[in-house]
Structures are given as C-alpha cells and as structure tokens.
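Asker: Provided below are the primary sequence and the corresponding predicted coordinates.
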Amino acid sequence: MESGWPPLQEPESKRIWGAVVAGVAADLGAHAADLAVRVADLMRAELPEFISDAEAYDQQVASAEASLRAISAQLERGGDPRAVILPAATVAVATTGVHRLVALTPMLRSYRLGHQVVWQWLLARISERTPEPIVLARAADLLSAWLFAFVDTSSSLAEQLYETERDEWMRSAMAARVEAVEAILSGRECDTRRASTRLGYELGRHHVGVVAWMESAPEGSDPQPALNRLLQQLGQLVGADAVLVCPRGAKSSVAWISRARAFGDGDLGKIAIAVEAITHEFAPLLAVGTPGRGLTGFRASQTQAGHARRVATLIGAATGSVTRYDEVAVVAMATVDPEQARAHVVGVLGGLAADDEATYRVAETLAIYLEENHSRNRAAARLHIHANTVAYRVRQAESILGHAIGGGDLDLRVALALLPALRRLPSS
C-alpha cells in the first residue's frame, strides 16, 4: 500500500492500517446507502433550514452516499485524505443551496454532522475487529486524523464552491434586476405586469423610494450587507409587504418599500425616528421620496429620493440622518440649476449670505423665525435660545438686508432655505 499521506509512511502505522482500517473501509462501502439515509435523517432533524423539503432530502442522501463511497475507496487503499474531488451529487447540493438562498453556515455544519455519524460507525467496527488495546488505540488515532483531514478538505472545497456559485448567481440575478429597474426609471418600461414579472416584485402597490449610503467605510469592508439589513428592518417597521434593494456602488443602495395599503406621513416619520436606533453599529445616511402608487409612483418616489440625497450632500447632512423630499422639495427644485440658485440667494440676501459662522447664525435664526410665522417664542424653543436673542438676531438680519421683515417674504424664505446648500453649490 503506497500512500502520499505522511502518517502512513511509518511502517508500523502502515501495517496497522492494512490489518484493521482497510477491512473496515470495504464494509463502509457496502453500507454506504444505509448510512447515507442515517446522515440525511440527522441533518433533517438538526438543520431544517438546510433540509427543507423532500427534494432537498433526496439530494442530500445522494450526496452523502457518494461521499461515503469515496471515503471507502480512499481508506481501503490508504489514499491521501487531502486529495479530494467533490462528487457531482455534492456539487449539486452546494449549487442548489445557493439558488434556494440557504446560508453557508448550515451547509458547513452538515459536514460536521456527517463526520459524527461516520466516525461513530467506523469506531464501532474497528473495535469489533481489534481485541488488542494498543493496536485499537493506534488504529483509532490514524482513522480519526484521516477522517478529520478528509472532512476539513471537503468542507473547504464546498465552501469555495458555494461562494463562487453565490457570487456568480447574485451577479446574474442582480444584473437582471438592475436592468429591469433602469428600464422603469428611464421610462423605457411602461407595462406594469411585465415589469413586475421581471423584478419579482409587485408594482401595483404603494411604494416609498429610499436611497441609503455611507460617506466612508473601513478599508476592505463591504457595507452592502449592513445597508441591506437596515432597509429590510425599515420595511418591517412600517409593515411592508416587500422591500426591493438594488446596490448602486460600493457604499450605496437604492430601495423601494411597498405595501398594499397607502403610506401616511406617520410612516415616513417612523423611518426617520428608527434609523438612529437601528444603525448604531455603522453610520449611513438615508434619503426618502414621497409615497406613490403603481409604476408611476415607483419611478417618481425614487427620483425624489435621489434629489433628496443630492440636497443632503449639499447641506452636509449628519451621518445617521434621514432627508425627506417633502421637507426639502423647494431646495431640491431650486438647486437643479446651481447658477440660478446662487444668483437668487446672493441677490435676495446680499450680505446675509456671507460665508462666516456669525452671519450664518443670524440667517438661520431668521429662517426659523419666518417658519414659525414671526413668533419669537416658538423660534427660540426650536433653537434652544432665549426669545430676546431671537429678536436681537432678527434686528441684525434687517440691518444687513437694509429693510424690515414684512409679510411678503416668499423670495426671502426660498433664499434662506437655499443658503445651507450654497457653500457646496458648484460655481462658475
């Protein structure tokens, strides 16, 4: 018996292997079918997410039997346990598991369960064949080491196969999803039924478009799983029937949260409140469109979310914050043309648009004073300052503007709303 496995190069180990293990190996091949059923039964009991139906069970029986026959052949000739070629039936289990969205963890645990059954069976057989304790101990050590090496190599190969298949399958599925989404957003796809089929997502419902992104992430990390979990959690929070997520780069994703009944303002408020609690482990930003229904609403809400993200970037929104389109619509519309926006702000505000913190505080106070219908007390409460400070800053603003604040202040309100974005607006 020639073997490339180092422990069997030693003469005494080689002799014990030939006298004890090789004979048991032949028995293993003869009982492979029965043992495969025992392995599959244990997996079905311990890993219901892995063996979820009759087809998965039959597939696992076939995989286990093929592996057992391979083990039997290798053991009988004293072959190197690291020289593993996964049987076709085992490859089928891994690839099908990817398509059934089975996680990698239960698949790897299935190897440990199979190892448990096979080791117990082999140990019982060599114990029956070997009356001498010293020989039995050596045979058990050799067989245990061999089986561990075989299972370790097999599970590593299966893990590589699973990850490769998952990456290829996800790329393929995601590419099709992205293409379908782009067709809808660009207006090339206008058939609701056909688009729903392509996406695997019902477009006849009510939708809220969302953009989630990170400004930065640790080098070498993949933020997409965290963004996906966040978006799924937000969907659960508002009782969504479905959440559709599309990655849009290494650190951003677009998504739609949908349900059969209409969304209210309170639902959008829940999203904003929940983000900070959900995302304590990382620091994303969210932009949210207004709810819409059907294919048109699907398109419009995501377009609005994109504009809300643009505004969030312009105003330097804090990480962990949510920017709602309905709260920044004026800024979003007015900053589509940066030159016009800048000209309006400077033309209306004059010196109040100066790029220093003291002047900016005066302008910010004036904006909130106008939002609160000229109420010093309500503005003070929002700013957490004294009402007299509000009055003082309003007088400062009037002095800089060169006129009193009156009732016809639409242009002024728009200019003040645009001011936070002014510093990041591109200039000629």
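Answerer: That came through, no problem.
Asker: make it CA atoms for all contacts and neighbour counts henceforth
Answerer: Noted.
Asker: just the strands in the chain please.
Answerer: Taking DSSP state E, the strands of the chain run over residues 206-214, 242-247, 252-259, 284-288, 292-293, 322-324.
Asker: redo those strands as CSV? Include mean neighbour count and distance to G78.
Answerer: Formatted as CSV, the strands of the chain follow (neighbours: other C-alpha atoms under 10 Å; distance: least, C-alpha to C-alpha, whole Å):
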stretch, mean neighbour count, distance to G78
strand 206-214, 26, 54
strand 242-247, 19, 50
strand 252-259, 24, 53
strand 284-288, 27, 55
strand 292-293, 22, 67
strand 322-324, 25, 63
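Asker: which stretch among those comes nearest A173?
Answerer: Smallest distance to A173 across the strands of the chain (C-alpha to C-alpha): 10.8 Å, for strand 242-247.
Asker: against which helices or strands is the closest one packed?
Answerer: For strand 242-247, the packing partners by 3 or more C-alpha pairs under 8 Å, 6 or more residues apart in numbering; DSSP states H and E come out as helix 133-185, helix 224-237, strand 252-259.
Asker: deepest-packed of those, please.
Answerer: A comparison of these by mean neighbour count, using mean count of other C-alpha atoms under 10 Å, puts strand 252-259 on top with a mean of 24.
Asker: how about residues contacting that strand?
Answerer: 205-214, 224, 227-228, 231, 235, 239-248, 298, 302 (C-alpha atoms under 8 Å, 6 or more residues apart in numbering).
Asker: now with 6 Å?
Answerer: Contact with strand 252-259 is made by 205-213, 235, 240-247, as judged by C-alpha atoms under 6 Å, 6 or more residues apart in numbering.
Asker: swap in stretch 274-294?
Answerer: Stretch 274-294 is contacted by residues 203-214, 301, 304-305, 308-309, 319-325 when judged by C-alpha under 6 Å, 6+ apart.
Asker: if we use 7 Å, what do you get?
Answerer: Outside of stretch 274-294, the residues within contact range by C-alpha atoms under 7 Å, 6 or more residues apart in numbering are 203-214, 263, 297-298, 301-302, 304-305, 308-309, 319-326.
Asker: buried stuff in stretch 112-124?
Answerer: Buried positions in stretch 112-124, judged by neighbour count with 16 or more other C-alpha atoms under 10 Å: R112, L113, G114, H115, V118, W119, L122, L123.
Asker: over to stretch 331-340?
Answerer: Neighbour counts over stretch 331-340 (16+ other C-alpha under 10 Å) mark V331, A332, A334, T335, P338 as buried.
Asker: take the one below as the second:
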Amino acid sequence: MVQPGAGDSVAESAAAVVGRLAVKLDEVTAQTQRLLLDEVADLQGDAQLVQLMRDNVAANIDTVFSAIRHGIPVEHVEAPTAALEYARRLAQRDVSANALVRAYRIGHQEVLKILLKEIRDSELDVQRQLDVFEEILAVTFRYIDWITQQVLTTYQNEYDRWQESRNRLQAEVIRGILEGDDDVDLDATSTAVRYPLRRTHLALVLWFDESDDQDELGVMERYVHDYAAAVGAGDRVLFVSADRLTGWAWIPVESESIPVLPAPAGAPLHVAAGRPLPGVAGFRRSHRQAQVARAVLAAAGAGPGRLVSAAESGLMLAGLAGGNLDEVRIWVAEVLGPLASAGAADERLRETLRVFLRAGSSFKGAAGELHLHFNSVKYRVARAIERRGRPITDDRLDVEVALLLCHWYGAAVLAA
C-alpha cells in the first residue's frame, strides 16, 4: 500500500491518501448512501431507484477521487452517466430538486469526514495533514459546485419534458371524461390523472382576461391548492391548463356545501365554481356549471378579479337565458320599461325590487338583507314600480327573471 512520503508535494500526498480509500470504494459508497437515505426521506424509493442511487454515489466518489489522484482539472471531468440518469429518474418521480441538491451537500460532507479520518491515520506531520485536507477540500468543493449544475440542468430538462408529456396525457384523459365516456374505468383513470374520481367534486374554471405576467398558470394553481387547503380537501387536487390564461380544476370535498373563497388579492384572476357533486357524473356536471358561470361573467364584463359560484341564486338560470344577449336586452326593456336604463339610480331601484320579490314581498326581509330601513325599502319598491310604468301583479315572474338578468349581466342587457 502506498503511503504519502515526507518529500512528496501536497498534491502527491493528497493523491496517496485518496488512493488508499479508492480500494475501499464499496465501503465508502455504502456508508454515504445509508446516511443519504436516513437524512433525505424523499430519496427513499423502490429497489431499482435505491440501486441507481448507489451507482450514482459510487460514480461521483470514483470520479472525484480520480480527479485528485491524477490531477485532472474539474472542468475537464465528464459528468458520470449514473449521476445524470439518477437526476432524470428523480424528475420523473416528482422528487424535488431541493432533495437532489441536499443529497450532494450531505454526501460531500460525509465523504470529507471519511477523508479526514484517512488523513489523520496517515504518517504525515500535522502541517502536511492540514495542507492535504485543504487541497482535497478545494477540489471536492469545485467538483460539487460543477456536478450540481450539471445534474440540475439535466433534472430541469427532464422535468419539463416529463411534465409536458404527462400534462398532455392527463388533458386527453380529462377531456375524454368530460365528453361523456360511459366506459370509464374509475380506478385506472384515477391513477392516470392522479385524482380520486369516486369522490364528490368541486369544479373551478379560472382565467385572466389578459396579463403581462409570465406566471398566470402558477397563480391559478397556487390559488387552487390554497382553496383545497381552506376547505379541508386532503387528497390531491386536479389542475390542468386549458390555455395560457385559463385553467380547469377539481377539488375532492367531503360535503356538498362548500364556501366559495375570494380570488387572491392583487391578481386580476376570475374564478367560476360549480356545485360540489358526486362521482364521474358530478365531475362533468360541476365543470359544466362552472363554464356556464364563466360565460355569465364574461358576457357581463367581469371587471377586476371576480368570483362566482353556480350555487348562487339565479346564476344558472341567467346563464341558460344568456345565449342571445341582443334578444335578452330587447325582452328586458319590454318587461321593465324605463326601469331597464343603465343609470345608477335605476340600478338601486332594480336591486331593491329584486331582493324584495325574492324575500316573498317582505319589506322587513328585504330591509335586513339590504341593510336599509324598512321605510327606505318601501319607498324604493314603490318608486321602482312607478319607473316601470305598470304594476307587477300580472307578470311578476317575468319581472323577477328580468331583474335577475339585470343583476347578473348588468350593462350588457340594459338600455343605454
């Protein structure tokens, strides 16, 4: 066995120390791998992944040892095939890049401890031991900095490719479900889209009208996950991009009574929610309801960051009636007369009359909902009927529907 001699250079002494460890590569690899599996839980996996991890650790240690033994500049070293393949495999399994970087840092620390012990056990004097350790430290740090850049680039390229492929497959499966495939294998499809189709589903449609931001889909996906956390959805949510500014989402919920959360502050994000409904049929129906709600908001001119739910009174009826807004506008004017004008005063009168009729013609009930005095409601109702130009006793249903359409579509169905 070669011992570092007193007359050797520091580089030669370092090479001798590393040479003594090179014959124990299997032992060094096993010790380092055990530590990584204990310290980085995300790296634990099946036997195949663990074996590839071992090959990765061994290849990296062998590569850096060779660089030290033969004086090879780190920039001339080629990344080990096993290291690059391990990075790709982690990307395919959604293991975070942070776990990969931690593994390299922890592994580096463990190998340095082993090297330090080998240096202390050598016959070198104390000063030469310090010089050798400093030499090895410099080379290994340059190597770790270099190799982490290589594996992270490989990881990110594979992650992007894998996500694009998986998202495309996922989108195809989802569209198949929405188009009414009655032969859906629930368990196989749930596995394919990684979402529990047997549950009760709350569907969301999210979109930006336009945006200069480059992370619109990221904003939407974060909102969906925050929403899921707020309503106690423990399982994985399903989010898929319909285009750059539009996303579809489903959240598995325990109850069919789920609150609709406000859109995120400061983001011009619109959200339309369906009702929570069970099974594959509910998965489809809740999504269609969200699409109807979206159509209403879009026709009305949604404004900055609005959110609506199909559970809101009259929204689905407004959506079904909104197929031809030109005809709706004419009909609303015929039913409401001058009360269908776009002025702010008529808007207050319409809203008061709408709430009054929905409350069963109760002035007290309407006053409570509108936070107005009883007499104020009574005055506004009388004034609204006066503006209309005729009583509401003979065609009350038409009036209620017209008021509902005005409430949801606003200026889109009002006279100028």
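Answerer: In hand now; what should we look at? Because the structure is a prediction, the values reported are computed rather than measured.
Asker: hang on, the earlier thing: which of the buried residues of stretch 112-124 of the first structure sits closest to E182 of the first structure?
Answerer: R112 (44.1 Å).
Asker: aligned partner of that closest one in the second structure?
Answerer: Aligned counterpart of R112 of the first structure in the second structure: R105 (TM-score structural alignment).
Asker: ok, S375 of the first structure next?
Answerer: Match for S375 of the first structure (TM-score structural alignment): S362.
Asker: that match contacts R354, doesn't it?
Answerer: No. With contact defined as C-alpha atoms under 7 Å, S362 of the second structure does not count as touching R354 (11.3 Å).
Asker: how near is the equivalent of R350 of the second structure over in the first structure to A318 of the first structure?
Answerer: When the first structure is aligned by TM-score structural alignment, R350 of the second structure is paired with A363. Between A363 of the first structure and A318 of the first structure the computed distance is 20 Å (C-alpha to C-alpha, to the nearest Å).
Asker: same drill for these two, tell me which one is more crowded.
Answerer: A363 (24 against 14; other C-alpha atoms under 10 Å).
Asker: show me the contacts for V61 of the first structure.
Answerer: Each residue near V61 of the first structure by C-alpha under 7 Å, 6+ apart is listed here: A36, V37, A40.
Asker: L383 of the first structure too?
Answerer: By C-alpha under 7 Å, 6+ apart, L383 of the first structure has no neighbours at all.
Asker: how near is the nearest residue to P73 of the second structure once chain neighbours are set aside to G19 of the second structure?
Answerer: In space, and not counting its chain neighbours, P73 of the second structure is closest to A67: 6.8 Å by C-alpha to C-alpha, 6 or more residues apart in numbering. Distance, A67 of the second structure to G19 of the second structure, by C-alpha to C-alpha: 11 Å.
Asker: returning to that earlier point: adding distance to T313 of the first structure, write the strands of the first structure out as JSON lines.
Answerer: Supplementary listing: the strands of the first structure in JSON lines, determined by distance: least, C-alpha to C-alpha, whole Å:
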{"stretch": "strand 206-214", "distance to T313 of the first structure": "11"}
{"stretch": "strand 242-247", "distance to T313 of the first structure": "19"}
{"stretch": "strand 252-259", "distance to T313 of the first structure": "13"}
{"stretch": "strand 284-288", "distance to T313 of the first structure": "10"}
{"stretch": "strand 292-293", "distance to T313 of the first structure": "24"}
{"stretch": "strand 322-324", "distance to T313 of the first structure": "10"}
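Asker: number of residues surrounding the aligned residue in the first structure for G19 of the second structure?
Answerer: Matched to the first structure by TM-score structural alignment, G19 of the second structure sits across from A26. When counting by other C-alpha under 10 Å, one arrives at 17 neighbours for A26 of the first structure.
Asker: and what of Q60 of the first structure?
Answerer: Neighbour count of Q60 of the first structure, defined by other C-alpha under 10 Å: 26.
Asker: quick check, it in contact with A40.
Answerer: Yes. Counting by C-alpha under 7 Å, A40 is a contact partner of Q60 of the first structure at 6.0 Å.
Asker: buried sites along stretch 60-76 of the second structure?
Answerer: N60, I61, D62, T63, V64, F65, S66, A67, I68, R69, V74.
Asker: pull the most distant pair out of the residues you listed.
Answerer: Pairwise distances across those (C-alpha to C-alpha) peak at 14.2 Å, for the pair N60 and R69.
Asker: OK, contacts around G114 of the first structure?
Answerer: V39.
Asker: distance of it relative to P291 of the first structure?
Answerer: Going from G114 of the first structure to P291 of the first structure by C-alpha to C-alpha gives 51 Å.
Asker: would you map the helices across the stretch 251-400 of the second structure?
Answerer: Using DSSP state H, counting those that start in this stretch, the helices of the stretch 251-400 of the second structure run over 279-300, 315-321, 325-336, 344-358, 363-370, 374-388, 396-409.
Asker: what do we get in the second structure for L147 of the first structure?
Answerer: L147 of the first structure maps onto T140 in the second structure, with residues paired by TM-score structural alignment.
Asker: Serialize the helices and strands packed on strand 242-247 of the first structure to CSV and add fields for distance to I51 of the first structure.
Answerer: Listed next are those as CSV, based on distance: least, C-alpha to C-alpha, whole Å:
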stretch, distance to I51 of the first structure
helix 133-185, 16
helix 224-237, 25
strand 252-259, 31
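Asker: tally of neighbours for the counterpart of H403 of the first structure in the second structure?
Answerer: Residue pairing (TM-score structural alignment): H403 of the first structure is matched to R390 of the second structure. Neighbour count of R390 of the second structure, defined by other C-alpha under 10 Å: 13.
Asker: how many residues are close by the residue lying closest to L370 of the first structure once chain neighbours are set aside?
Answerer: Nearest non-adjacent residue to L370 of the first structure, counting by C-alpha to C-alpha, 6+ apart: R413, 7.3 Å away. Using other C-alpha under 10 Å, R413 of the first structure is surrounded by 17 other residues.
Asker: among S362 and R354 of the second structure, which residue is more densely surrounded?
Answerer: R354 (22 against 16).
Asker: against L101 of the first structure, how distant is G200 of the first structure?
Answerer: Using C-alpha to C-alpha, one gets 15 Å for the distance from G200 of the first structure to L101 of the first structure.
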